[in-house]
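K.L.:
with the sequence up front, the predicted model follows.
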Amino acid sequence: MKIKKITVMKFELPQLPYAANALEPVISQKTIEFHYGKHHQAYVTNLNNLIPGTKFENSDLETIVKESDGPIFNNAAQIWNHTFYFTSFSPNGGGAPKGALAAAIDAAFGSFDNFKKEFVQAGVTLFGSGWAWLVKNKEGKLEIVKEGNAGNPMTKGLTPILTFDVWEHAYYLDYQNRRPDHLAALWDKIDWDVVGTRY
C-alpha cells in the first residue's frame, strides 16, 4: 500500500497583536484585510510551495532571506518585512522613543522631529514599490536606507529597527496616491516599546 506524502506547511501567517480595525483611521480594517489577510498570506503560501526540494526546505526565515535569490527570496523577504512592519504598530502607539534608541536617534539625526522628516522623505522619494528602513550599521550607528521591491537590509549586514511599507497595496485603499499623508499618519501608531527592543 502506498502511503500518501503529506506536505506540512512550514511557514504560517503570524497572528496580529491587535484587531483588524484597531489601527483605524490610520490603517483601515479593509486595508488590513487585504494587505495582511491577502498579500501577506500569499507570500506565505508561495514560499511554502517554492522551498520543498531546495536547500531551504528546513531553513528558518532569516536564513532564507540572507542566502536566497529570485522568487524564493522575494517571498521570504516579503514575509519577514511584513511581519516586522505589522508588529511595529499598536492601537495605543505614537509618542516618541525612549532610552537608548531615543539617544541614538538624536545622535544620528539631530532630533526626533528631524528623523521623522528624513524617514518620511526616504519613503516618499523611493521610486516604485519598496520599503524605507531605520537600521543599525556594523558600528552601531543609525542610518536610513531605502530598499526596492522585497529588499531587506539584513542582506547587507544591517540590523533593521523600523520600516514603513511604501508598496501601493499598503495605503491605496485609504490614501489613494497620497503616499506622504499615509507615511505621516503612521507615526501615531508606532509601538516604540517594541521598536526600542530591536535597537
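P.N.:
Alright, I've got the coordinates.
K.L.:
can we go C-alpha only for contacts and neighbour counts from here?
P.N.:
Noted.
K.L.:
mind listing the helices for the protein?
P.N.:
In the chain, the helices defined using DSSP state H lie at 29-34, 41-50, 61-67, 70-86, 99-109, 112-125, 172-175, 179-186, 192-197.
K.L.:
buried set for stretch 94-114?
P.N.:
Buried residues in stretch 94-114, counting neighbours by 16 or more other C-alpha atoms under 10 Å, are found at G94, P97, L101, A102, A104, I105, D106, F109, F112.
K.L.:
from those, pick the one nearest W167.
P.N.:
Set against W167, the nearest of these by C-alpha to C-alpha is G94 (22.2 Å).
K.L.:
could you check how far the closest one is from A185?
P.N.:
Here G94 is placed at a distance of 10 Å from A185 (C-alpha to C-alpha, to the nearest Å).
K.L.:
ditto for K117
P.N.:
12 Å.
K.L.:
one more: T45?
P.N.:
According to C-alpha to C-alpha, T45 and A185 sit 30 Å apart.
K.L.:
before we move on, back to that, now the helices of the chain as TSV including distance to A132?
P.N.:
Listed next are the helices of the chain as TSV, based on distance: least, C-alpha to C-alpha, whole Å:
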stretch	distance to A132
helix 29-34	19
helix 41-50	20
helix 61-67	17
helix 70-86	11
helix 99-109	16
helix 112-125	5
helix 172-175	17
helix 179-186	10
helix 192-197	15
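K.L.:
between these, which one is nearest to W131?
P.N.:
Of all those, helix 112-125 comes closest under C-alpha to C-alpha, at 6.8 Å.
K.L.:
quick one: work out the angle between that closest one and helix 99-109.
P.N.:
Angle between the axes of helix 112-125 and helix 99-109 is 70 degrees (criterion: axes from the mean of the first three to the mean of the last three C-alpha atoms, to 10 degrees).
K.L.:
list the buried residues of helix 112-125.
P.N.:
F112, F115, K116, F119, V120, A122, G123, V124.
K.L.:
put this next to the previous one:
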Amino acid sequence: EFHHGKHHAAYVTNLNNLTKDTDLASKSLEEVIKVAAADLPAKQGIFNNAAQVWNHTFFWNCLNKGGGGKPGPKLLAKIESDLGGFDKFKEDFKAAAVGQFGSGWAWLVLDGGKLKITKTANADLPLAHGQKALLTVDVWEHAYY
C-alpha cells in the first residue's frame, strides 16, 4: 500500500501537474520519457516523474503471485545462449541489484537482439538508452519499508 499508494501515486500526480496544459499532456508515457530525456536538464522533473511512473508500472507487472522459477522455453534458451545459463543469470541479476549503489533498478534487457543485465540509478531506465526492458527489480529503499 505504501509503495503503490504513496510513492507511485505521487509520481503520477507530479507528472500530470508538470505536463498539464503542455504539448506533452497528449503524448504516451513512452513519448514523454523520450522527449524529456532528449532535453535534460531542462525537463529533468518531467523525466524523473515520467520514468518513475513507467518503472513502477513495469515493476508491478513483473510481480506474479507464486512467481519465480524458470521462464518459458524461448526465453530460457535465450538466457542460456546470451547469459551463460539460468543459474548464472539469477546470480548476475541478484549481484546487479545488490551492487546498485544508492537508489535505482536492476534490469534484464534486450539490447540489439542480445540479452543483458544492467542497472540504472535513480529514475533512469532502459527505454532512455534504446533498450527493451524484460524484467526489473526496484532497489530504492522505499521498496522495502
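P.N.:
That came in fine, so what should we check first? Everything quoted here is computed from the prediction, not taken from an experiment.
K.L.:
drop the TM-score for these two in here.
P.N.:
After superposition, the two chains reach a TM-score (TM-score structural alignment, normalised by the length of the second structure) of 0.92; 139 aligned residues with a C-alpha RMSD of 0.9 Å.
K.L.:
how about P160 of the first structure, what's its partner in the second structure?
P.N.:
In the second structure, P160 of the first structure lines up with A133, judged by TM-score structural alignment.
K.L.:
is its match in contact with V109, as I believe?
P.N.:
Yes: counting by C-alpha atoms under 8 Å, V109 is a contact partner of A133 of the second structure at 4.5 Å.
K.L.:
where do the contact lists of the two overlap?
P.N.:
The contact sets of A133 of the second structure and V109 overlap at P126 (C-alpha atoms under 8 Å, 6 or more residues apart in numbering).
K.L.:
OK, contacts around the residue nearest the centre of the second structure?
P.N.:
Nearest residue to the geometric centre of the second structure (C-alpha atoms, centre = their mean): N55, 3.8 Å. Contacts of N55 of the second structure were listed using C-alpha under 8 Å, 6+ apart, and they are A123, L125.
K.L.:
under the alignment, what does it map to in the first structure?
P.N.:
Here N55 of the second structure is matched to N81 in the first structure, going by TM-score structural alignment.
K.L.:
measure that match to A103 of the first structure for me?
P.N.:
N81 of the first structure is 25 Å from A103 of the first structure, where distance means C-alpha to C-alpha.
K.L.:
L186 of the first structure now?
P.N.:
Distance from L186 of the first structure to A103 of the first structure, by C-alpha to C-alpha: 21 Å.
K.L.:
F56 of the first structure too?
P.N.:
According to C-alpha to C-alpha, F56 of the first structure and A103 of the first structure sit 39 Å apart.
K.L.:
return the set of buried residues in stretch 44-53 of the second structure.
P.N.:
For stretch 44-53 of the second structure, by 16+ other C-alpha under 10 Å, it's I46, F47, N48, N49, A50, A51, Q52, V53.
K.L.:
and if you look at stretch 13-27 of the second structure?
P.N.:
N14, L15, N16, L18, T19, L24.
K.L.:
can you redo those as JSON lines with distance to N64 of the second structure?
P.N.:
Formatted as JSON lines, the buried residues of stretch 13-27 of the second structure follow (distance: C-alpha to C-alpha, whole Å):
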{"residue": "N14", "distance to N64 of the second structure": "28"}
{"residue": "L15", "distance to N64 of the second structure": "27"}
{"residue": "N16", "distance to N64 of the second structure": "28"}
{"residue": "L18", "distance to N64 of the second structure": "32"}
{"residue": "T19", "distance to N64 of the second structure": "32"}
{"residue": "L24", "distance to N64 of the second structure": "32"}
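K.L.:
may I ask which two of these are separated the most?
P.N.:
Taking C-alpha to C-alpha, no two of the buried residues of stretch 13-27 of the second structure sit farther apart than N14 and L24, at 13.5 Å.
K.L.:
what's the match for A104 of the first structure in the second structure?
P.N.:
Under TM-score structural alignment, A104 of the first structure pairs with K78 in the second structure.
K.L.:
that match: what's it in contact with?
P.N.:
L115.
K.L.:
picking that back up, of the buried residues of stretch 44-53 of the second structure, closest to H129 of the second structure?
P.N.:
A51 (12.3 Å).
K.L.:
pretty sure that closest one sits against L125.
P.N.:
Yes: A51 of the second structure is within contact range of L125, at 6.8 Å (criterion: C-alpha under 8 Å).
K.L.:
so for these two, which residues contact both of them?
P.N.:
Counting by C-alpha under 8 Å, 6+ apart, nothing touches both A51 of the second structure and L125.
K.L.:
so what's the nearest residue to D193 of the first structure once chain neighbours are set aside up against?
P.N.:
Distance criterion C-alpha to C-alpha, 6 or more residues apart in numbering; nearest residue to D193 of the first structure, sequence neighbours excluded, is P97 at 7.5 Å. Contact analysis of P97 of the first structure by C-alpha under 8 Å, 6+ apart lists W192, D193, G196.
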